[in-house]
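Chemist: Sharing a model that was predicted from the sequence below.
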Amino acid sequence: MKKRLAVIGHPISHSLSPLMHNNEFHELGLDYEYEAIDVVESELELVINSFRSLDFSGFNVTIPYKEKVIPLLDEIDEEAAAIGAVNTVVNRNGKLIGYNTDGQGYMSALENISPTWKKKKILIIGAGGAARAIYISLLRHSAAMIDLTNRSVQKAENLKTDAKVSNSNVLSISEAEEQLGNYQIIINTTSVGMKHTSGVPLQLTNLNKEAVVSDIIYTPMKTTWLQNAEQKGAKIMNGITMFVNQGALAFKYWTGISPNQERMNQVVINNLKERNNQC
């Protein structure tokens, strides 16, 4: 009997996780099946409890349930607790244990493009769940200096307070734009620039051309913001590698096996290119 896995969220039909994971299970000859399940909030607890069935090895959690799922689990690991969100759950004999692979997934992606990132001055745009995972994970792994900017300055202040750090500055968007040349890494964690939306999260007029400009969006694969940064000579990084990395970490939690991340990455890229050609 196949072992079952899933990703839950609302909406969820756009998710590339089933494609990515099922292809890798097939390539490795593993008897697992991964599906996307759209869950309305009123049924969240019922669905979570159904995953305690022994044929479910675990599941992923995406928007809007990464925080709401925590009280429904039996245990969460230290990093997930610090972040305050769970995106990966392992079923150990009916006991549901939550993890957060988003922050580590991003950190691994950043390491590839900027091996000395721990010595760089970093600016994070946004203060939502993705910003929280990246901010806290980078801080926990010895980032030297990370500042925050957000349209709601208070929300960014709240994130800084929750992280219990004193050496971060919170800037308004206009302040961040003025001081942008001081940063070697700029990370957009907002949805501004995602497919079917317009605009940029931050003007790049004062960008240091030696900077790394990173966007966790992967649809489109190169947002207008990343195109602008590239034209200014900056290194750019979209959200594909983070998405694949966090998925690979979850894969190993469930199966105990490290997947082929290069193959997973190519499956995602090929699918995104196919979707773009159909538009």
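Modeler: Thanks, I have it.
Chemist: make it CA atoms for all contacts and neighbour counts henceforth
Modeler: Fine.
Chemist: which residues sit against stretch 101-117?
Modeler: Residues from elsewhere that reach stretch 101-117, judged by Cα atoms under 8 Å, 6 or more residues apart in numbering: 87-88, 130, 133-138, 143, 185, 212, 237, 241-247, 249-250.
Chemist: and if we set it to 6 Å?
Modeler: 133, 134, 137, 241, 242, 245, 246 (Cα atoms under 6 Å, 6 or more residues apart in numbering).
Chemist: which residue is nearest the middle of this structure?
Modeler: Using Cα atoms, centre = their mean, the residue of the chain that lies closest to the mean C-alpha position is residue 102, 4.2 Å off.
Chemist: in the longest helix seen in the chain, what's buried?
Modeler: As assigned by DSSP state H, the longest helix anywhere in the chain is helix 261-278. Buried residues in helix 261-278, counting neighbours by 16 or more other Cα atoms under 10 Å, are found at 261, 264, 265, 267, 268, 269, 272.
Chemist: now stretch 230-241
Modeler: Buried residues in stretch 230-241, counted by 16+ other Cα under 10 Å: 230, 232, 234, 235, 236, 237, 238, 239, 240, 241.
Chemist: Specify which member of the residues you listed is nearest to residue 221.
Modeler: Using Cα to Cα, residue 238 is the member of the buried residues of stretch 230-241 that sits closest to residue 221, with 6.4 Å.
Chemist: Spatially, which residue comes closest to residue 237, not counting chain neighbours?
Modeler: Closest residue to residue 237 in three dimensions, ignoring its sequence neighbours and counting by Cα to Cα, 6 or more residues apart in numbering: residue 214, at 4.6 Å.
Chemist: what about stretch 188-202, start to end distance?
Modeler: 9 Å (Cα to Cα, to the nearest Å).
Chemist: ok, and here's another one to check against it:
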Amino acid sequence: MRLKYDVDTKILFQIGDPLDQCCATYLHNALYEFCNVNAVNLSVPVPKGGLGDFVKAAKVIGAAGFDLTMPHKSAIIPFLDECDPASRAFKCVNHVKIREGKLIGVGLDGAGMGLSLQYEQGDIGGRHALMIGAGAVAGPIAADLCARGVKKFTIVNRTVEKAKYIADTLREIYGADTTYGPFTEEYLSQTAPDITLAVQCTCLGGGSHWQEFPHLGFVDLLPKECIAADVLYPTTTFLEAAKSRGLPTVSGKGMLYQQQLAMMEFYFGVKLGPDALAEAIEALEVAIALRGVRNERRAELASMSR
């Protein structure tokens, strides 16, 4: 992958803290090249509380925009001049473009998951969705599912008030039929037999949190036609439990692939067809590998400096 840079190059950033697990910069640069877009994406750690200074700097240098990960997805909203209603309501924005000094934000996590489910499993309209977790991505994903015909939701979360907020917002904005409750084995088991789409939206059960998903017994009670989806990738304990039941599964990889296609249209007006999905998949695989090499090298340098 070659990085082009000249006076016309659009500069974008990936910001968050920490960025050790992020591979978006590699992925985005590969897609820029594939689309022949004269742009470059750079990773910049921006700690909590530093967002205001970064926004000022981005405007001064003429940045075209920036991608956000934690802890900035909600914190960016007061800085925005424009934002789509769902992203504002659920306080989750992960892409910002700067046009004539104005910040225009959008959350594409929802579109990524919705497009991935539709691409891999077909029409999902009419299903009863269980949203596991009520963090930053759960609301936008539920909003996108509403747009695809899902009108009944059950939201569970450790902090029940957060689940209630998503349930109330879906009802008010989209007229969805919603219920909510605690993230407990009892409540999940009680709800499971009616669920036909389960979306895991927490950080539990994947990567370093592999052993931390506390309640998986409910998976045995899900109907055989239930689709199990997860925002994490490549797999999680939840997805593995669903696979063992023979349920159709969708990992967070598909969500990330599809999100890239939506991102290219948001930033550059480039509409990519289905043929570009293979390029996005290849770019992501390379990005994950490069992330691993980078982190190994960091660890080596850290041990040498001790």
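Modeler: Here it is on my side, so go on. Values in this document were obtained by computation on a predicted structure and should not be read as measured data.
Chemist: Please report how far the residue nearest to residue 237 of structure 1 lies from residue 82 of structure 1.
Modeler: As judged by Cα to Cα, residue 214 of structure 1 and residue 82 of structure 1 stand 23 Å apart.
Chemist: Comparing these two, which residue is more hemmed in?
Modeler: Between residue 214 of structure 1 and residue 82, residue 214 has the larger neighbour count (other Cα atoms under 10 Å), namely 24 against 17.
Chemist: doesn't residue 187 make contact with that one?
Modeler: Yes: the pair residue 214 of structure 1 and residue 187 qualifies as a contact (Cα atoms under 6 Å) at a distance of 4.7 Å.
Chemist: burial measure for the residue mapped onto residue 42 of structure 2 from structure 1, as a count.
Modeler: Per TM-score structural alignment, the equivalent position to residue 42 of structure 2 in structure 1 is residue 35. Using other Cα under 10 Å, residue 35 of structure 1 is surrounded by 17 other residues.
Chemist: wait, what's in contact with residue 35 of structure 1?
Modeler: Residue 35 of structure 1 touches 6, 18, counting by Cα under 6 Å, 6+ apart.
Chemist: That one: helix or strand, and which one exactly?
Modeler: Counting by DSSP states H and E, the element that carries residue 35 of structure 1 is strand 32-38.
Chemist: For the alignment partner in structure 2 of the residue nearest to residue 237 of structure 1, list the residues it contacts.
Modeler: By TM-score structural alignment, residue 214 of structure 1 lines up with residue 229 in structure 2. Contacts here follow Cα under 6 Å, 6+ apart; on that basis residue 229 of structure 2 touches 199, 249, 250, 251.
Chemist: burial count for the closest residue to the last one other than its chain neighbours?
Modeler: The spatially closest residue to residue 251 of structure 2, leaving aside those adjacent along the chain, is residue 230, at 5.1 Å (Cα to Cα, 6+ apart). Residue 230 of structure 2 is surrounded by 27 other residues when neighbours are defined as other Cα under 10 Å.
Chemist: doesn't residue 202 make contact with residue 230 of structure 2?
Modeler: No: look at residue 230 of structure 2 against residue 202 with Cα under 6 Å: they stay out of range, at 8.4 Å.
Chemist: Would you map the strands across the stretch 51-200 of structure 1?
Modeler: Across the stretch 51-200 of structure 1, reading from the start of the chain, the strands by DSSP state E, counting those that start in this stretch fall at 56-61, 75-76, 88-92, 95-99, 121-125, 145-149, 170-171, 185-188.
Chemist: Show me what the fourth one is in contact with.
Modeler: Counting by Cα under 6 Å, 6+ apart, strand 95-99 of structure 1 makes contact with 73, 74, 75, 76, 77, 80, 86, 88, 89, 90, all of which sit outside it.
Chemist: returning to that earlier point: so of the contacts of stretch 101-117 of structure 1, which ones are in helices?
Modeler: By the criterion of DSSP H, membership of those in helices covers 133, 134, 137, 241, 242, 245, 246.
Chemist: residue in structure 1 matching residue 70 of structure 2?
Modeler: Using TM-score structural alignment, the equivalent of residue 70 of structure 2 in structure 1 is residue 63.
Chemist: Alignment lookup: residue 92 of structure 1 to structure 2.
Modeler: Under TM-score structural alignment, residue 92 of structure 1 pairs with residue 99 in structure 2.
Chemist: how far away is its match from residue 173 of structure 2?
Modeler: 28 Å.
Chemist: Please, where are all the helices along the stretch 101-250 of structure 1?
Modeler: 102-113, 129-140, 153-163, 173-178, 224-231, 240-255 (DSSP state H, counting those that start in this stretch).
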